[in-house]
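>>> Mind folding the following:
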Amino acid sequence: MSADSRTGPPDTAPRHRLEVAELSKAFGSTRALRGVHLRIAPGELHGLVGQNGCGKSTLVKILTGVYAPDPGASIAVDGQRLALPVRPMHQRAAGVSVVHQNSGLVDDLTVWENVRLGHYRAGRLSRRINRRDEQRATERVLARLDRPLEVGRKVGQLSAEDRAVVAIARAVQDHRPGGGLIVFDESTRALGRSARIRFFELVRSLVDEGTSVLLISHQLEEVVEATDRVTVLRDGTVVEAGLRTSEVDEVSLTRMMLGRHLVTHGRVGSQVKDEVVASARGLAAGPVTGLDLDIRRGEILGLTGLIGSGFVEAAEALAGARPADAGTLSVHGRDLALDRRRGCTEEFVDAGVAFVPERRLEAGVAGELSVADNLTLPRVRDRGGRLRTGSAWQFEETAAMIAKLDIRPPHPQAPVHTLSGGNQQKVLLGKWLAGTPNLLVLHEPTQAVDVGARHDIVDAIREAARDGCGIVLASIDPVDLAVLCDRVLVFRDGRVAKELSGELEQDAIVQAVFGDDTRPQEEGQND
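Model (predicted):
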């Protein structure tokens, strides 16, 4: 680290790998952080939890120099205070790295190109990059992690687990053994159950060597199980700092995050009617062939399985979001071709088929548009005039959905990308619920949202079922499936291997998904 990146003398034996003090940040009249204190010891796995919008992302962006904190803040790594705002080169020299929830990887580049991106060493005279040297550097860091990968393979071809390994390799390559701090910002969201176990085995091996880790996660269960201590943020303020996770549980963390007791969702009475609202016949998509499905009015039908088993492809094809090889869908008496060569997305929307995809910002909402524009977009053509869309109906719909889903902040003109993840998800769900769909297809609707937003979303899904909507829920989350669904179809190798109904239990769903077939080579493909 260069001398101008530090202020103040170093401690001879620093007690803390990271020490943040009096960290505040305001955006106009909105105060995102207020006097935050955070301490992480060397070789500690520290959790950071809080509702969406509580300031977690702002904190990470200050640590990485995206934002400058308000005056009076201090950030020290191994006893060395960093000049503020943090400069990326000083962050890297201090051994601080971040793995974001989307891993920040480029699918079209190879493993070694992703790992070494921004770290290339050009020849002194030729200024050319020696590909073989860069590949060897990548192989060394992967060997250090004991996770060998083919460095010439495109990252877009890797499983979620291997993508996480690449992201970790990129993060630790500048760390001295036993040093550094890695911030994992919702980095486990795309990992299945087995891959998540192996992810934490890898993280724990780094921690055991002395590396410190800050884990930001909405999965309170993994925070309690995996971390040593946890800090809780609420409304930009630290309400509990450095709690030993051996002394807390998910319920107590939830109460700290919300400042109140939150009633846990349990199973409710079925809303299923006899009438069939949607029928699929002969659906073939990806590994799925010849699938027949009936979804009744008010039914919540779960689709699950190992990643690659076909349940995701089936859900996306039912929603018209991906081309099927064959099949038809009948919705409320209207026939739709699932084969994209004969069908089109507009027909699905007109028939009342709605889709909430897993990747909300990439495929669900228009981040640069306002909350109002996103909430009303599907109905502009039908309700607007030839020369203008009209504003009265948009105002009414937007106000009603903001109130119904408790979208925060409740500002219709706020760009969606400025909202927290949970509130972005509410906007995505609300834009379809406002049109009272006949068939609603959901893919991981509560993924990477806080417990408060999850309850709002679960309530909204149940209300849609009570109103007579047929719902398909594609998820690997046994909690969502057990709490919401009337039936669950478990896919394996492109077919429905098991159907569960009645009083659904999480353990039964997990057992049905994994069964006795837990061969490592299958789990490692796309788990």
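>>> Please make it C-alpha for all contacts and neighbour counts, starting now.
OK.
>>> Would you pull up how far stretch 155-174 lies from the middle of the chain?
17 Å (Cα atoms, centre = their mean, to the nearest Å).
>>> For that stretch, buried residues please.
155, 158-174 (16 or more other Cα atoms under 10 Å).
>>> Please apply the same query to stretch 421-429.
Using 16+ other Cα under 10 Å as the test for burial, stretch 421-429 gives Gly421, Gly422, Asn423, Gln424, Gln425, Lys426, Val427, Leu428, Leu429.
>>> Residues in contact with it: which ones?
52, 356, 360, 364-365, 371, 374-375, 405, 407-408, 416-417, 445-446, 448-450, 453-454, 457 (Cα atoms under 8 Å, 6 or more residues apart in numbering).
>>> Would you mind giving the secondary structure of His37?
Assigned with DSSP: H, G, I helix; E, B strand; the rest coil, His37 falls in the strand class.
>>> Tell me the spacing between it and Asp174.
Distance of His37 to Asp174, given as Cα to Cα, to the nearest Å: 26 Å.
>>> Repeat that for Lys56.
25 Å.
>>> same question, Asp516
Distance of Asp516 to Asp174, given as Cα to Cα: 41 Å.
>>> Leu306 too?
35 Å.
>>> can you check Leu48 too?
From Leu48 to Asp174 the distance is 24 Å (Cα to Cα).
>>> now the strands for the stretch 101-250 of the chain?
181-185, 212-216, 229-234, 237-244 (DSSP state E, counting those that start in this stretch).
>>> to compare against the first, here's another:
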Amino acid sequence: MARLELRGISKTFGPNRVLSGVDLTVGPGEIRGLAGQNGSGKSTLIKILTGVYAPDPGARISVDGTALGTPVRWQAAHAAGVSVVHQDLGLLDHLTVAENICVGGFPTTRMGRIDRSACDRISATTLSRLGVDLDPATYVGELSAAQRAEVAIARALRDHAPGQGLMILDESTRALRGSDLDRVHGMLRQMVAGGSSVIMISHSLHELASLSDCVTVLRDGRVVADLDAAAGLPEHEIARAMLGDSVTRFDRAGKQAADERPRIVVQGMAGQHARDITFSIGAGEIVGITGVPGSGYEEIPALVAGGARTTAGMLHVDNANVDLARFSVSRAMRSGVVLVPERRDRDGLALELTVQDNVTLPRLRRLRRSFFLSRTWRAIEGRRAIDEHGIRPANPHALARQLSGGNQQKVLLAKWMAMRPKLLVLHEPTQAVDVGARQDILHKIADITQDGTGVLIVSSEADDLTAICDRVLIYQADGGLTPGDSDDADTLLEQVFTTPAPHMTGQ
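Coordinates of the predicted model:
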């Protein structure tokens, strides 16, 4: 008997049909990947399954052979064993692990009070089913990213009978890297080995191909492919199905060697964890930095751009020398250094402002125009950003929070690229964007080098680094940078995770 059956799922909003006759079957003990570009219908399908939207007439939904009425009532779906782990995980940092797991279903005493002992028992039992060793009394705010994901998954699993239930992971692993991601994947494999099922939505094609038993691909509201991943599925096959065309490897025309006289030089930079950072970037050169997650290389973007305190180091930009120990964001911008941060939602965008407000914000003080001229100028610049970066919807007055992840990232790139910096620093520039947006973003990064801008990309995505970078440097656990392979992603990853070589300068 199938764990989940969806038949004839369609959804129309006004004149727009966003889903058309979608059929999907998920078996017991199966991890089903769900892929598709933004706007393909993934979110709408999940919202129909969880009762947020009502499907068009004719839809049929059943869990373990029991039909759910349409529109689905969330209480009925939950009672049938359907649960969701959302992208932001929905955890409360000021509550304990046990309290977070029991939120929405606290056990109570006969007096109607929360039964703390029962709450601890339920939490310990649920965590044990997942093979997770966590103290239920620990506050969630003290946990690592991987542990937070484990708690969110445990909460979703709490009411599932052993070997039953369907868990939907909606971009829930986007913040995880390296060993943290492997740890959560291992937990999911253990869960489905007992008979539970998972629908995984992810923009990471590598994650879908390596973890899923089958990947269902949506395009323009229709199922265009059910790809068997168990026997080994190339990522480009998923991408081809998503885009409806062959996806070629991004290849930057004419990767260049470092200039004899580099435009940007960082010498002896050190922060809280990263140390002994020395590298150079020539005019129009793209340099990548990567390393083992947690080793400290993730600090480098904020250190270079004045967003984190440095304890030592010098920055040379053209003919200017700057003491990094006295650096700040405002001084970095005056020096021509700007940062596209990893967390666009927290550190990069004003989500309650419009697209045009976001892309013009850093330049308002420099222009010092009157209100009326500024308003006209902002409208022109907002439209230019939309046209140049392919931001959708093409509405300069749309709020940033209303955009998809890929389009938010395009707004963030447009915001800082318009500054025409001398050094553009990018931290995980393609994180949680779909394959089409990734191609667009890499092309725009390559384009900005045409006027001599140097680019530093700090990323864990080996495919991105080898696709676009002229050189790649690997941060070693004991400090310093060593050269890495800039042409082959597999070789680069092998170099990252092998024993550190003797210290060499990355310059």
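>>> hang on, the earlier thing: any chance of the strands of the stretch 101-250 of structure 1 in JSON lines, with mean neighbour count too?
Converted to JSON lines, those look like this (neighbours: other Cα atoms under 10 Å):
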{"stretch": "strand 181-185", "mean neighbour count": "25"}
{"stretch": "strand 212-216", "mean neighbour count": "26"}
{"stretch": "strand 229-234", "mean neighbour count": "23"}
{"stretch": "strand 237-244", "mean neighbour count": "16"}
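>>> Looking at these, which is nearest to Asp335 of structure 1?
strand 181-185 (43.5 Å; Cα to Cα).
>>> Show me what the closest one is in contact with.
Contacts of strand 181-185 of structure 1 (Cα under 8 Å, 6+ apart): 17-18, 95-101, 171-172, 211-217.
>>> Kindly recompute the last result at 6 Å.
In this structure, residues lying in contact with strand 181-185 of structure 1 by Cα atoms under 6 Å, 6 or more residues apart in numbering are Val96, Ser97, Val98, Val99, His100, Gln101, Ser212, Val213, Leu214, Leu215, Ile216.
>>> so it matches what in structure 2?
Mapping strand 181-185 of structure 1 onto structure 2 (TM-score structural alignment) gives residues 166-170.
>>> Quick one: average offset of the matching stretch versus structure 1, please.
Superposing on structure 1 and averaging over aligned pairs (mean Cα distance after the TM-score superposition for structure 1), stretch 166-170 of structure 2 comes out at 1.0 Å.
>>> mean shift between stretch 406-415 of structure 2 and structure 1?
Per aligned residue, stretch 406-415 of structure 2 averages 1.2 Å (mean Cα distance after the TM-score superposition for structure 1).
>>> How much space separates Ala284 of structure 1 from Leu303 of structure 1?
Counting by Cα to Cα, the separation of Ala284 of structure 1 from Leu303 of structure 1 is 15 Å.
>>> quick one: what's aligned to Ile441 of structure 2 in structure 1?
Per TM-score structural alignment, Ile441 of structure 2 is aligned with Ile457.
>>> Next: Leu315 of structure 2.
With TM-score structural alignment as the criterion, Leu315 of structure 2 matches Leu329.
>>> can you pull the contacts of Thr466 of structure 2?
Ser486, Asp487, Asp488, Ala489.
>>> ok, now with 8 Å
Counting by Cα under 8 Å, 6+ apart, Thr466 of structure 2 has contacts Val472, Asp485, Ser486, Asp487, Asp488, Ala489.
>>> Work out for me the element the residue most central in space within structure 2 sits within.
Nearest to the geometric centre of structure 2 sits Ala432, at 2.8 Å (Cα atoms, centre = their mean). Assigned by DSSP states H and E, Ala432 of structure 2 falls within no helix or strand.
>>> Just to check, it is in contact with Arg174?
Yes: because the distance of 6.1 Å satisfies Cα atoms under 8 Å, Ala432 of structure 2 is recorded as touching Arg174.
>>> quick one: common contacting residues for the two?
Ser202.
>>> which residue packs closest to Ser279 of structure 1, ignoring adjacent ones?
Closest residue to Ser279 of structure 1 in three dimensions, ignoring its sequence neighbours and counting by Cα to Cα, 6 or more residues apart in numbering: Asp294, at 4.5 Å.
>>> any idea how far that neighbour lies from Thr237 of structure 1?
Between Asp294 of structure 1 and Thr237 of structure 1 the computed distance is 49 Å (Cα to Cα).
>>> Over to Ala434 of structure 1?
Relative to Thr237 of structure 1, and taking Cα to Cα, Ala434 of structure 1 is found at 35 Å.
>>> same deal with Ile182 of structure 1?
From Ile182 of structure 1 to Thr237 of structure 1 the distance is 22 Å (Cα to Cα).
>>> Tell me roughly how far the longest helix along structure 2 lies from structure 1 on average.
Scanning structure 2 for the longest helix, with DSSP state H as the assignment, gives helix 371-389. By mean Cα distance after the TM-score superposition for structure 1, the fitted helix 371-389 of structure 2 averages 3.0 Å away from its aligned residues in structure 1.
>>> Okay, buried residues for that helix please.
So helix 371-389 of structure 2, judged by 16+ other Cα under 10 Å, has buried residues Arg378, Ala379, Glu381, Gly382, Arg383, Arg384, Ala385, Ile386, His389.
>>> Aligned against structure 1, show me the partner of the third one.
If you follow Glu381 of structure 2 across to structure 1 using TM-score structural alignment, you land on Glu397.
>>> and what of Leu188 of structure 2?
Using TM-score structural alignment, Leu188 of structure 2 lines up with Val203 in structure 1.
>>> and its match, what does it touch?
Val213.
>>> repeat for Ile61 of structure 2
Contacts of Ile61 of structure 2 by Cα under 8 Å, 6+ apart are Leu4, Glu5, Leu6, Arg7, Leu49, Ala67, Leu68, Gly69, Thr70.
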